[in-house]
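J.: Here is a sequence with its predicted model. Questions after.
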Amino acid sequence: MFVPLKLLRVLAFDTSIFLQRLPLHLGDLVFLRYLSITQWFQELDDVMSNNPNLQTLVVSGNGAPTIHLPSNIWTPPHLRHLKIGNLYMVYPPHEDKKNLQTLSWVVRPIHCRKEVYNKFPDIKELKIFLKDDIEPSHIGGCCRNPIILDHFDYLKGLEKLSISVSIRCSAALPEQCMYPSGLKKLKLSGTNISERDLNVIGMLPRLMVLKLENAFHGTVWNTVANGGFPLLIFLLLEAKELEQWVVSFHHFPMLRHLVLRSCNCLEQVPKRFSWLKSIELEGCRSSLVASAKQLQQMRRSMHFKDDLEIKIIGPKYDDSQNTHTQVSM
């Protein structure tokens, strides 16, 4: 049965060229609820201005230079999910968007403030890619001063937070940065956080997934706070300068999956991680691989029901009794 194009509710294209050739005025797609495209073009302005039913918009283009999207992208009154690739940027809305639950966008340093994020009072998932204030035509520019990211604890309903920083920017958290107590997933990429910041993160009562990609540049991480990371299940740690990682008995009680990436200076996996189910090592030194093997043998000697699975990515590890297996995360 043929459905008239103007009655479509879901429209997704890997390329936007075909969409531009449709024999239809795109402003007539007033029943559209879901729109996913890879490239923005001017005719889509009518969709945003005239569609009262749109709930999800995905513009997945990535690359450079940055292209500004029109402000009417915020117009649909029932917009719940907005995901924009790092090729595009849109200025914050003038009014509160109380229905918005998911937001993924590129922001300037001046927009990383409470006044902006307060416009999304019921946001549950926030992903920001921080770019510097250079003009699109300028190449090789950089942020003049380090960017201090604002607090996020005022986003009471936030469950997932991802912060990625452009390689040309330098960003850090406030001295006493706080997070929403209900946060379940946190990803920091390219930031500059301290050991104190890690201890604050460790006190989040519901955090289950933590990814630190080139975010911590210290040489020592000593988890000193009592009961740190009580529900954390998955940890990804990329820390090129980390030399020593001290974990007390009361930390990471639920941790099951550990990924260590480019930990060039770290020699040992904490011995208290014998309860892990999987360890993935990527671009790490051979002594770190050997310590993971020791944990595997320790677990076997303790007669655990499940074996510790180890995945090694990078230069081949010379071990005549290689027992590592593949892990799908």
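T.: On my side now, so go ahead. Owing to the predicted nature of the structure, the values given are computational and were not obtained by experimental measurement.
J.: From now on I want contacts and neighbour counts done on CA atoms only, so please keep to that.
T.: OK.
J.: Excluding chain neighbours, what is closest to F273?
T.: Closest residue in space to F273, ignoring its immediate chain neighbours: L295 at 7.5 Å, by C-alpha to C-alpha, 6 or more residues apart in numbering.
J.: residues in contact with that neighbour?
T.: For L295, the contact set (C-alpha atoms under 8 Å, 6 or more residues apart in numbering) comprises 271, 273-274, 308.
J.: host element of it?
T.: Using DSSP states H and E, L295 maps to helix 286-301.
J.: Quick check: next helix or strand after that helix?
T.: In N-to-C order, the element after helix 286-301 by DSSP H and E is strand 309-313.
J.: Helices of the stretch 101-250 of the chain, residue ranges please.
T.: With DSSP state H, counting those that start in this stretch, the ranges of helices along the stretch 101-250 of the chain come out as 114-117, 195-202.
J.: Pull the residues that contact stretch 43-57.
T.: 20, 26-36, 70, 72-83.
J.: Mind checking which of those are in strands?
T.: In this view, the contacts of stretch 43-57 that belong to strands under DSSP state E are 34-36, 81-83.
J.: Could you measure from the residue nearest to F273 over to F31?
T.: 57 Å (C-alpha to C-alpha, to the nearest Å).
J.: what sits against the closest residue to L207 other than its chain neighbours?
T.: Spatial nearest neighbour of L207, excluding adjacent residues (C-alpha to C-alpha, 6+ apart): K184 at 4.0 Å. Listed by C-alpha under 8 Å, 6+ apart, the contact partners of K184 are 159-160, 206-209.
J.: cutoff 6 Å now
T.: By C-alpha atoms under 6 Å, 6 or more residues apart in numbering, K184 lies in contact with 159-160, 206-208.
J.: okay, now the one to match up with it:
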Amino acid sequence: METSNSSFQKVGSQRDARSTTVVGYDEDARILIEKLKGGRKQLQFISVFGMAGLGKTTLVRKVFTEPLIEYHFHVRAWTTVTQEPKKRDLLLGILKSGFDVDNKNESDMELRATLKRRLSGQRYLVVMDDIWDSKDWNDLMLCFPDDNLGSRIVFTSRLADVPFKVHPGCYKYPLRFLSHEESWNLLRYRVFLEDSCPTSLIKIGQEIARNCKGLPLSLVVMAGILASDQTANWWNQVGEDTSSNVSNAPEQHMKTVELSYKHLPNHLKPCFLYFAAFPEDYEIPAWKLILLWMAEGLIKTTQTTEKFPEDEENSLEKVAAGYLNNLISRSLVMVSKTGSNGGIKACIVHDVLRDFCIQRASKANFLQQLPRYQLHVSNTPTKSTVKRVYSGSDSEKNFILELTRYFQLENLFSPYETLLNKSTDSLKVNTILCCNASLSFYADCYDFYALGAFRVLRVLDLSGTGLSNVPHVMVSLLTLRYVALCIKPVDDHRGFVDLSLPNSMNSLIFLETLIVHNRKENGIHVPYETWMLNRLKHLILRGNIVHQDIPDSQMHCLSNLKTVSTQIPLDQCKKILEYTPNLRKLGIRAALYLSSTKLRIPNLDKLQHLENLSLQNDLNPGYDLTDNLLHRELTSPFMFPATLKKLTLVCTFLKWDEMEQIGMLPNLEVLKLQCEAFRGEKWETTDGGFCRLKHLAFKFIKFVQWSAYSEQFPNLQHLKMDECTQLEEIPIGIGDIYTLERIEIRNCNYAVVQSAHKIIEDQLNKGNDFLKISVFQGMQTSV
């Protein structure tokens, strides 16, 4: 069940062309493509190295996504190596990227065996981005078989000596600085795209480009400054600032970033510095970033009240989305993933920009890194003035204990003693962040007592801490607005295990966001008091969740609630939806059939603002259904609100005839069908539907034939086929859809791949070279 794409996340409905186009390095890309495709059939190694900000990752990513490379290699995988890498995370990253599998339950030895088995007999391309030490590779080298098929492994590194240590035959490619002409072309493109530069700006623009010394990162950041004001006076002022402050020395990168930060509007500065709280190379979910900004009070609006009408353009969510778009347009933040609706799904900041945020945030006492960064920063704020603290370590340490030691709270043994202890009166901490979910910190109930000392806490994000218990002490933190927890299995936990949210959850009267991810087999119990939080806007409960029955006398209108995503019994869900009229995103995981052959879901007629709906039938798709239950039906042709823009169905076992009703939804843009959402051998698409559909995705759908024409999907942009192993072909008419940009095929049978190539050939013969095809065949030996 997806929970991350809330309606407010549609920031930048079209991807910023500036961030997706590579200017310069065309010859470098050509050389690398030749090295990847040509040469010996033995496994070969290629290292692209150079200083930070030179564009190593950008160049390799450009080559990695080239259609020729996509077609040439059976498997392509990309993983980023941090300065403190974990072998397990690298293995998981390669498996997730190359095969779209999640093997988190396997041991390290099993992961190595799985990766080697998956790569055997394949022509594979693996990129290890930003490698710092050859031992990072040496720990993994036995996982990569050499089957004489032309497989390649590419490293990017800032260190020139790494390729020598990785493999004596490694092809070393030092990345050069851009020429003056290339620098000007890049700067000009990032500011004006395809438009021409005004004559009055050319001379000063070329001078600014020359002062960036051929460093792409400096040019990109500088373009963000110049794009904000395209007047000669402004460009001359920027030119004077850069004439002596920018060079190709590593320590001078900060001068360029400093200049860009200096010219940021005041309301964007704290939002930019907030990126210091996220780990190196961490892809930050846009929805999470926006919710954190809001909880921190960083989003400013012209409105004087806290309550906004549903259709009010100046709502906090839309203002926050605008902030993120602004930072992206200024080239301070990069888009790393886009959602199926074209919005920004995740973002990331360059290492140099993150380093700047860390230094400036600490200096300004905006964010304090724990447990180690304060040792390297002069003028460290006193503990009584620290406002926000976050995890600064990628190693397996108990973040809660580190926090306790830093604030000298070791002698607090219970929440009661914590609240009475006068030594904590001076603590002004508003935020505690440990949000890298790939880390493995562990803490149990005894560790949490000291949290009660932080009496003015607004944000408690422990999603990167492997909790063995739910921290009940949080209900004493009455100012909380945002809570995120992750409960994980622990082999050697201490003491009593409590997997229940506290009954007094309703004491958190200011709470707006509650996120709990349960990775244990045992269910987390959610008391009915949770549904009594009047200000709650986003409730996201993942994993095995057990809801306490809600007494009718306790139900009241939750007009602020916009997002609900949880596993919940159907009868309780029906009761809740009666009191949540303003929901925009709803994710339901429940037994949707019981003994009936009709799809049983709550009445959604009252949800006049619902845009995103995910229905997951809590039944294994491999369940041996009896003949009379082979196909299911919708209970009503009008069961889905007309406002729906995105619909995801999982394990619903509907008949293909029911698709006609879904196609008539007037605003539907995204349709995802997973794990036998529909059953039957043939889908004959009917006319008159899917008038606005842009994204159509199938995963584990067992249909054999699909009959469709271009007129039936007039606005389709992206077709995705994943694990559709029985489908014979993609309809040839799909290629005639004028708006279609990409067909993506992952682990389907060879006939589907062939039909996709026939579509491409047919379109090329008609003069259409716009349509692209991506093929990922991790389980097949030929494409």
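T.: Now that the structure is in, tell me what you want to look at. Not measured: the values here are computed from a predicted model.
J.: Report the TM-score for the pair.
T.: Laid over one another, the chains give 0.82 as their TM-score (TM-score structural alignment, normalised by the length of the first structure), with 306 aligned residues with a C-alpha RMSD of 2.9 Å.
J.: if we can go back for a sec, out of the ones in strands among the contacts of stretch 43-57 of the first structure, which one sits closest to T191 of the first structure?
T.: T191 of the first structure lies nearest to K83 out of those, by C-alpha to C-alpha, at 21.7 Å.
J.: What is the burial count for that closest one?
T.: 18 (other C-alpha atoms under 10 Å).
J.: which ones are touching it?
T.: 58, 103-104.
J.: in what helix or strand does L187 of the second structure lie?
T.: helix 180-192.
J.: against the first structure, where does that helix fall?
T.: Helix 180-192 of the second structure lines up with nothing in the first structure when matched by TM-score structural alignment.
J.: residue boundaries of the strands in the stretch 101-250 of the first structure?
T.: Here the stretch 101-250 of the first structure has its strands, by DSSP state E, counting those that start in this stretch, at 102-107, 125-130, 147-148, 160-165, 171-172, 185-189, 191-192, 209-213, 220-223, 234-238, 244-247.
J.: Could you dump these into TSV with distance to K6 of the first structure and mean neighbour count added?
T.: TSV is the format used below for the strands of the stretch 101-250 of the first structure (distance: least, C-alpha to C-alpha, whole Å; neighbours: other C-alpha atoms under 10 Å):
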stretch	distance to K6 of the first structure	mean neighbour count
strand 102-107	26	20
strand 125-130	31	21
strand 147-148	46	18
strand 160-165	35	20
strand 171-172	46	20
strand 185-189	39	19
strand 191-192	45	22
strand 209-213	42	20
strand 220-223	58	17
strand 234-238	45	20
strand 244-247	59	16
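J.: Dump those to a markdown table, plus distance to N53 of the first structure.
T.: Converted to a markdown table, these look like this (distance: least, C-alpha to C-alpha, whole Å):
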| stretch | distance to N53 of the first structure |
| --- | --- |
| strand 102-107 | 17 |
| strand 125-130 | 21 |
| strand 147-148 | 37 |
| strand 160-165 | 26 |
| strand 171-172 | 38 |
| strand 185-189 | 30 |
| strand 191-192 | 38 |
| strand 209-213 | 34 |
| strand 220-223 | 49 |
| strand 234-238 | 37 |
| strand 244-247 | 51 |
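J.: closest to L260 of the first structure out of the ones you listed?
T.: strand 234-238 (5.1 Å).
J.: Distance-wise, check the residue positioned nearest the centre of the first structure relative to T191 of the first structure.
T.: Taking C-alpha atoms, centre = their mean, the centroid of the first structure lies closest to S162, which sits 3.3 Å from it. Distance of S162 of the first structure to T191 of the first structure, given as C-alpha to C-alpha: 11 Å.
J.: cool, D319 of the first structure as well?
T.: Distance of D319 of the first structure to T191 of the first structure, computed by C-alpha to C-alpha: 36 Å.
J.: How about D28 of the first structure?
T.: 44 Å.
J.: Kindly report the same for L236 of the first structure.
T.: L236 of the first structure sits at a distance of 15 Å from T191 of the first structure (criterion: C-alpha to C-alpha).
J.: ok, now D14 of the first structure?
T.: Plainly put, D14 of the first structure is 32 Å away from T191 of the first structure if you go by C-alpha to C-alpha.
J.: Looking at the contacts of L295 of the first structure, which is nearest F120 of the first structure?
T.: F120 of the first structure has its nearest neighbour among the contacts of L295 of the first structure in F273, at 39.0 Å by C-alpha to C-alpha.
J.: Mind telling me what that closest one corresponds to in the second structure?
T.: By TM-score structural alignment, F273 of the first structure lines up with I734 in the second structure.
J.: same question, W245 of the first structure
T.: Superposed on the second structure with TM-score structural alignment, W245 of the first structure falls opposite W706.
J.: how about that match, what does it touch?
T.: Counting by C-alpha under 6 Å, 6+ apart, W706 of the second structure has contacts 682-683.
J.: The aligned partner of V200 of the first structure in the second structure: neighbour count?
T.: When the second structure is aligned by TM-score structural alignment, the residue opposite V200 of the first structure is Q661. Using other C-alpha under 10 Å, the number of residues around Q661 of the second structure comes to 16.
J.: How about E417 of the second structure?
T.: With other C-alpha under 10 Å as criterion, E417 of the second structure counts 15.
J.: measure F304 of the first structure to W275 of the first structure for me?
T.: 9 Å.
J.: Would you mind telling me which of those two has the busier surroundings?
T.: W275 (21 against 12).
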